[in-house]
Structures are given as C-alpha cells and as structure tokens.
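Peer 1: Predicted model and sequence below, questions to follow.
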Amino acid sequence: MELSIIIINYNTFELTCQCIDSIYKETKGVTFEIILVDNASKECDPKLFSDKYPDIKLIENKVNQGFGRANNKGMELAKGNFFLLLNSDTIIINNVVNKGVHYLNQDKKNGVYSCHQINDISSIKEPEYSFFFKDFSLFYLLKNIPFIQIIYSKYLNKSSKQFSKGINKVNNVSGAFMLLKHEVFEKTKGFDPDFFLYSEETEWCTLRINKKWNILFSTEEKFIHLEGKSGVKDFTLNQDFLSTAFTWYKKGYFEYFSFLFIHIFLYYPSWLILFFVVKSENKKRTLRLIKIFNNCFKQLIFDIPKYKNNYGARKNFLRYK
C-alpha cells in the first residue's frame, strides 16, 4: 500500500462524500486506502459511509476526540508508506496527491508536503506568508501589535508575497491537506493529543517535524478547501485563539508568559483604543478580538498552565468552554 488517506468526519456527511468522490476520481498512479474516522456524529448513522463506499475503513468514535486524536487513531491503523490527512470539506483536483508523493520521494529529508488552497476552481486565494513561516519569538509578538501593524502595513503586505514559484521549504503547512511520510508519524508520534482543534498542525510542524525533515509547500499544485463549511463560527473563533495560545505554551514557558504579558498590556489596550477611533466598518472586527480575548481569558490564566507543556501532558485536551 503506497498511500493511506485519512479523513475526519463530524456531522458533514454530504461534504465528506464529495471529498471521497473526488479522491476516487482524481487520484491516479498510486495505490491507496481511505480511512474515515467519525467523531461521534449525530447527523446520521456513520455506517451509511460503509454502505456507499464498501472499500473504506470506518472507525466510529463514541465521543468527539477532536482533530488531532482522531487523525492519530487513523494513522495508527494506516498501512501506507505515505499518509494524507485531508479535511472533510476539501476536494481533490488535477491528480494533486500523486504529484505530492513524487515531490516527497525526491529527497529522503523531505517529510511533509502541502500545496495552494483555493476556494473553488476559479477563485485563487493567495498564500499567507506569515502562516507558513510563522515563528515563536518575542519579535513576532511585538511586530503584530495592532499599532505597529498599521504603521508597517505596506511592508507586511510585501512580505506576504515572498514565495518562490514552485516548491518552497516552509516551517508550517495547513492540516487541511497534509501529506507526510509514514516515518514522520512513527518518530514524532503525530499530533499532540493535548490539542482539541486548531493549531495542532502548527505545533507538530514548527516544534517537532522541521527539526528532522523538510516541509514543502507548492504554489503550483492546488486543492479546493471549502473553508467555514464544517464548523460553528462563534465556537471556532474562540477555540482557534485558545489553541494558538496553547502552541506558545508548548514552545516554552517564557514564550507563553511573554504571549500573555504582551496581549494583556499591549494588544488588549490597543484594541480598546482602536475600537473608539477606527471607522465603523472596522469596529466589528476590533470588537470581535476583544470578545474572543475576554471569553478565553480564564482558560489562558488557569487552564493552560495547570499542566506541564510536554507532549500529551494533559488529562483532557484543551477545549474552549
């Protein structure tokens, strides 16, 4: 078996079927298996997947185990030399999977591959430079203070377009389409089970994978990602911020408390000031940032530091309450 494709389903039956159909249609020249992990969906009986696709391997979780733990479960059962972690709200096009396998095979140091996301076949979304080359430094935090962002917006916009055409070596890729060698999972143990949702791929890539392997991103190849179709907005915004903060904690205690200090004494006051001075169309965004920080504050202060920051240190994953 060359490739194991792992998909997590949570109440997205139609989207997941669309994703699976695209795999069968657009994946040529490589033998593959599909492992579908259902995270205790209530939308319909997960066995409907087996009825429609007899060849897939279906894992039915009794409770929602989150993105990372569910993917780890699928990878533990996978037989392929390569694993493709694929969101249920994605669509494969142009034989992109086989091309990714080809790139990883070119060098034994190549460990992970991903490519350009598009919203649909005609709408190209520019890669976010800061996401793929994200670091966890005091400088990174300071340069993103709202007032500094405004002052240097022109510079930041230019830096977001510093990809070379073709293959780039990056620090981080999206978990929506993450192709990796089997040995990467074996030697790093996969996603940190302390994460529930969001930023788990950032922690895995930036803090563990890129210490031993190249992480590749292609600007030429593409897949469709129907973002926002598989989540509840209010919950996801809070969970996203909480998981981002948690990645700083996983990086180190000094980094995390720097993150807290800068957010409490620099970011938060800046948001409050901006709320009263920005134009009305930007007030909603500023108010949303204030609300997210307020909603997560208790967990930032008490829940995250409650456990050590090593891999799998928590009794339960970190979920926004």
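Peer 2: Cool, got the structure. A quick note: this is a predicted structure, and the numbers were derived from the prediction, not measured.

Peer 1: contacts, neighbours, all on C-alpha from now
Peer 2: Noted.

Peer 1: for Gln18, what are its contacts?
Peer 2: Residues near Gln18 by CA atoms under 8 Å, 6 or more residues apart in numbering: Ile91.

Peer 1: switch the cut-off to 10 Å
Peer 2: 12, 88-92 (CA atoms under 10 Å, 6 or more residues apart in numbering).

Peer 1: so it, which of the three states?
Peer 2: Put simply, Gln18 is helix when judged by DSSP: H, G, I helix; E, B strand; the rest coil.

Peer 1: so how far is Ile92 from it?
Peer 2: In this view, Gln18 and Ile92 are 10 Å apart by CA to CA, to the nearest Å.

Peer 1: Also Tyr152?
Peer 2: Tyr152 sits 37 Å away from Ile92, going by CA to CA.

Peer 1: just Asp107 next, same as before
Peer 2: According to CA to CA, Asp107 and Ile92 sit 24 Å apart.

Peer 1: what about those two, which has more around it?
Peer 2: Counted by other CA atoms under 10 Å, Asp107 and Ile92 do not tie: Ile92 has more neighbours, with 23 against 11.

Peer 1: Next one for the comparison:
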Amino acid sequence: MNVACPVSTPGSAPVGAVVDVHIVVVTHGHFRYLEPCLTSIFENTDRASLKVTLVDNLREPRVTELIRGRFPQVELVVNEAPKGFAENNNSAFAGTPARYCFLLNPDTVVKTGAVDKLMDWMDAHPELGACAPKLVYPDGQIQLSCRRFPSVGSVILRRTPLRLLLGESAFTRGYTMADWDHNSHRSIDWMFGAAIFARREAWIEVGPLDTTMFMFCEDIDWCLRCHRAGWGIDYVPDAVIVHDFDEEKYNRYFTRGRFRHYKTMLQFFFKYPRYCLRW
C-alpha cells in the first residue's frame, strides 16, 4: 500500500520539480518520534528542495492519521508486512529523481541548516560518494557515530563481556575514533546508518544496501563498497543532528539484538574475509 500526497510546502519541492534531497525515514513502532523528526526537517531546511518519504513498517493507523493531518507533503508508504532496514530504504529510493539520498532514523531531530550544509559540502566535493553529519545525544554530547572499519579484535573487545574486564583501551578508542574530537572535517571509513547522506550517482554505482543483512552492518557494508568503487566519505561537523540513541540498551549482553548483531558481523567477515585477518 502506498499513500502519496504530493503537496508543495515551504522546504518541499514543487510537484514535478528536480529535487535536491530525498529523505527516507522508516518507522518500526517509533510513533512518538515522528512529529518532532518531520517538523525539524521542514522547519530547519532553508535552501535544499526536499522529497520526504515515510515508510510505516508496522501498519499503524495513527501514523497514517499523523501524516494526513500534519504532514500532507510527505509521501507515506505502508508495508503489508514488516521488511528489513535495507529493503525498506532500497525500495523507497528506487528511481528517485533527487541529487542526494538521505537515510535518516526516526529518532532524530535535524538542527538548523544541517541538510543544507550536507548538500553544500557534497556539491563542493564531487569526489565524495557520501557524507555524515555530527550526531549528538539529546544532552548535546557527541555521539561516536563514525568508525574505522572493524576487525575481529575490535568486535571481540567491544561486543563481548571482555569489554567489562578490559574497559576502553587505546585499541577500541581507535576503532570508535574516540581519539579525535569530532569538530573537524575529515575522511572516514563508515558512519552509522542513522544518517547517511549519499550522492545518487554513488548510490546507483555502488548498489543498494545488502538485504541479506536484516539489521546492523548494512551501513558498514555499503560504505566499504563505496570506498572500493573509488568514492570518498567525509564527516561534516557543522551539520548537526540529535539522535536519541539508547547506548545503554544497545550495549547489553545476551539480548536478541546483540545476537542479531553477532550474526550480521559474521556475515560481514565471511563476505570480506580479509578483515578476519586483521586484529
């Protein structure tokens, strides 16, 4: 089921116009985040013309009511059955006319000018296939949302109880890039899938997200393929987005989510065996 209401409003592109940025937000029971997220997109974007698609993965009637009542300019896609993160985004971006594709989590709030700044940086650097904004927690603390590519050692030390014994070492700080203040532009290996700003040409050349990775590691995989295709990826610190990420819940051991993460990390290492040899 696809419900689309192509209405032009401030911050959105006129019907039929070339669009600068296509933003896709996938909700899987994230209703409480949707209004502040969508409001921030339109209120805090000035120059970039937008197409915004919301994918409702759980067929919640209240989501449809919210979009029809508050955000008629948003294209609403209601899934018949839940799909994975990769499949939802791939379907939404298929055939997009926009110059840039922006994968954005629903638990985010876009700060003033963030989308414009990401677009400007990409326009000024045609060698880039994607870029990442600065993600911060609701209290303003920097979120370590860009990383170096993983190794077996980094996964073992960060994703097993060994972390409780060894704490944060220089080794793990290097992987999470905690050894850098995140206040300067720089090239990065990969960024969280919570906010990936990709050039359409790179998205097409690199290919969509890997749907065999139902959740987790799709972002690492896509960024690695992007680099291998010859595109760069940058971090843009002046484009700020608040991400209400529950770090404590995410880092719990022996949860379903943690085992799903282990599974997709194994998929990643089998797909790219050279990373199994790195400690």
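Peer 2: Nice, thanks for sending it over. Not measured: the values here are computed from a predicted model.

Peer 1: Superposing both, give me the TM-score.
Peer 2: With the length set by TM-score structural alignment, normalised by the length of the second structure, the two chains reach a TM-score of 0.78; 252 aligned residues with a CA RMSD of 3.1 Å.

Peer 1: just to revisit the earlier point, now do the shared contacts for Gln18 and Ile92 of the first structure.
Peer 2: What both Gln18 of the first structure and Ile92 touch, as defined by CA under 10 Å, 6+ apart, is an empty set.

Peer 1: Lys51 of the second structure maps to what in the first structure?
Peer 2: Counting by TM-score structural alignment, Lys51 of the second structure lines up with Glu33 in the first structure.

Peer 1: Please list all residues in contact with its match.
Peer 2: Going by CA under 10 Å, 6+ apart, Glu33 of the first structure touches 1-6, 55-57, 78-80, 83.

Peer 1: Quick one: buried ones out of the residues you listed?
Peer 2: 3-6, 56-57, 78-80, 83 (16 or more other CA atoms under 10 Å).

Peer 1: need these in JSON lines with secondary structure, can you?
Peer 2: JSON lines is the format used below for those (three-state DSSP):
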{"residue": "Leu3", "secondary structure": "strand"}
{"residue": "Ser4", "secondary structure": "strand"}
{"residue": "Ile5", "secondary structure": "strand"}
{"residue": "Ile6", "secondary structure": "strand"}
{"residue": "Ile56", "secondary structure": "coil"}
{"residue": "Lys57", "secondary structure": "strand"}
{"residue": "Ala78", "secondary structure": "coil"}
{"residue": "Lys79", "secondary structure": "coil"}
{"residue": "Gly80", "secondary structure": "coil"}
{"residue": "Phe83", "secondary structure": "strand"}
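
Peer 1: compared with the first structure, how much does the biggest strand by length in the second structure deviate?
Peer 2: As assigned by DSSP state E, the longest strand anywhere in the second structure is strand 232-243. Comparison of strand 232-243 of the second structure with the first structure after fitting gives an average deviation of 1.6 Å (mean CA distance after the TM-score superposition for the first structure).

Peer 1: tell me the contacts of Lys143 of the first structure?
Peer 2: Here Lys143 of the first structure is in contact with 149, 152, 156 (criterion: CA under 10 Å, 6+ apart).

Peer 1: Tell me how many other residues crowd the second one.
Peer 2: Spelled out, that is Tyr152 of the first structure. For Tyr152 of the first structure, using other CA under 10 Å, the count is 12.

Peer 1: What's Glu221 of the first structure aligned with over in the second structure?
Peer 2: Alignment note (TM-score structural alignment): Glu221 of the first structure maps to Ala239 of the second structure.

Peer 1: hang on, that match packs against Val109?
Peer 2: No - Ala239 of the second structure lies out of contact with Val109 (CA atoms under 10 Å); the separation is 11.7 Å.

Peer 1: Determine the residues that are contacts of both of the two.
Peer 2: Leu135.

Peer 1: what about the two, which has more around it?
Peer 2: Between Ala239 of the second structure and Val109, Val109 has the larger neighbour count (other CA under 10 Å), namely 26 against 21.

Peer 1: mean deviation of the longest helix anywhere in the second structure from the first structure?
Peer 2: Across the second structure, the longest stretch assigned as helix under DSSP state H is helix 256-271. With mean CA distance after the TM-score superposition for the first structure, helix 256-271 of the second structure departs from the first structure by a mean of 2.1 Å once superposed.

Peer 1: Which stretch of the first structure lines up against that helix?
Peer 2: Against the first structure, helix 256-271 of the second structure falls on residues 235-250 (TM-score structural alignment).

Peer 1: Report the buried residues of the matching stretch.
Peer 2: Neighbour-count burial for stretch 235-250 of the first structure flags 236-250 (criterion: 16+ other CA under 10 Å).

Peer 1: What of stretch 158-173 of the second structure?
Peer 2: For stretch 158-173 of the second structure, the neighbour count (16+ other CA under 10 Å) marks 158-160, 172-173 as buried.

Peer 1: and which of the residues you listed is nearest to Pro133 of the second structure?
Peer 2: Within these, distances to Pro133 of the second structure taken as CA to CA reach their minimum at Arg173, with 20.0 Å.

Peer 1: Helices of the second structure, start to end?
Peer 2: 31-43, 61-70, 85-93, 114-124, 152-159, 162-166, 170-176, 200-206, 218-228, 247-250, 256-271.

Peer 1: now those as JSON lines including distance to Asp139 of the second structure?
Peer 2: Conversion of the helices of the second structure to JSON lines gives the following (distance: least, CA to CA, whole Å):
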{"stretch": "helix 31-43", "distance to Asp139 of the second structure": "16"}
{"stretch": "helix 61-70", "distance to Asp139 of the second structure": "27"}
{"stretch": "helix 85-93", "distance to Asp139 of the second structure": "27"}
{"stretch": "helix 114-124", "distance to Asp139 of the second structure": "18"}
{"stretch": "helix 152-159", "distance to Asp139 of the second structure": "24"}
{"stretch": "helix 162-166", "distance to Asp139 of the second structure": "25"}
{"stretch": "helix 170-176", "distance to Asp139 of the second structure": "20"}
{"stretch": "helix 200-206", "distance to Asp139 of the second structure": "33"}
{"stretch": "helix 218-228", "distance to Asp139 of the second structure": "25"}
{"stretch": "helix 247-250", "distance to Asp139 of the second structure": "13"}
{"stretch": "helix 256-271", "distance to Asp139 of the second structure": "25"}
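
Peer 1: For Ser145 of the second structure, which of those helices is the nearest?
Peer 2: helix 170-176 (7.9 Å).
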